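> the sequence isn't on hand, but the structure is:
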């Protein structure tokens, strides 16, 4: 466990989704980060004083190249990263425009159906966010 004097790392991200341009099915965006060799949802650390939702949308744009329309808040995820406590706030967000260009932070991007996204995600905590997205979409 982390010691109480360690600063909580504040981050934010989105479970980015779209309707498939081919068949209209729901697809979830996953990003591959070569530094960690993992598949995850777009997310990142907040800048000092940055609003969490604004930070989440900024990270989506930086990592995926897409502008997103925010939707329902999703569960906040807490875990330890590099020996420090980290808290990531998430929102559902629909990709509305843009396109992916590989960069230093993210070298690959996939649009997958939710069942395939669950399998591809590296961390179990990220799989739960796919379920949370589906639950919020059933309610709307």
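Ah, there it is. The structure displayed is predicted, hence computed values, not measured ones.
> only C-alpha atoms for contact and neighbour calcs from this point on.
Fine.
> and residue 57, how far from residue 30?
According to Cα to Cα, to the nearest Å, residue 57 stands 15 Å off from residue 30.
> okay, which residue is most central for the protein?
Of all residues in the chain, the one closest to the mean position by Cα atoms, centre = their mean is residue 41, 2.9 Å from it.
> then this one, side by side with the first:
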């Protein structure tokens, strides 16, 4: 049995709408039929920071500026392997999405809509720390069960 933990990295990608509101980017992965944050496995010799930026570019078509570290998520993946994903809050520096083999849709949504649309509870747990990292009062967006 392989006890190696799969190492991955990703971002809670955000931007300001024309009205000044924060929008978060969610990606739809048809292989898993899920909505999630852009993320992926580290390549050999790649740092987590470099992987996070690369994955955002590959999955969303957007360049980004990494901000604050967010909590690292640990869970068992679809194959039953241990997985550890490091996350950052990252501001979009612009780009254009093109559907690809891994991601068929990109949506920009409010934090409340992100909480509703994200498939996994663990991903929802990153919304409040991401909003705090970009100086948005996370209390404005109650956590699951708080409303």
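Received the coordinates, thanks. None of these values were measured; they are calculated from a predicted model.
> tm score of chain vs chain?
Remark: TM-score between the superposed chains equals 0.93 [TM-score structural alignment, normalised by the length of structure 1]; 135 aligned residues with a Cα RMSD of 1.2 Å.
> show me what the residue nearest to the centre of structure 1 aligns to in structure 2.
The alignment partner of residue 41 of structure 1 in structure 2, by TM-score structural alignment, is residue 37.
> what's the answer for residue 90 of structure 1, then?
Matched to structure 2 by TM-score structural alignment, residue 90 of structure 1 sits across from residue 87.
> that match contacts residue 37, doesn't it?
No: taking contacts as Cα atoms under 8 Å, residue 87 of structure 2 lies outside contact range of residue 37: 9.3 Å.
> which residues are in contact with both of the two?
Contact criterion Cα atoms under 8 Å, 6 or more residues apart in numbering; residues shared by residue 87 of structure 2 and residue 37: 10, 11, 12.
> now do the closest residue to the last one other than its chain neighbours against residue 44 of structure 2, distance only.
For residue 12 of structure 2, the nearest residue in space outside its immediate sequence neighbours is residue 89; the separation is 4.9 Å by Cα to Cα, 6 or more residues apart in numbering. Residue 89 of structure 2 is 24 Å from residue 44 of structure 2, where distance means Cα to Cα.
> more neighbours, these two?
Neighbours were counted for residue 89 of structure 2 and for residue 44 using other Cα atoms under 10 Å; residue 89 has more, 25 against 6.
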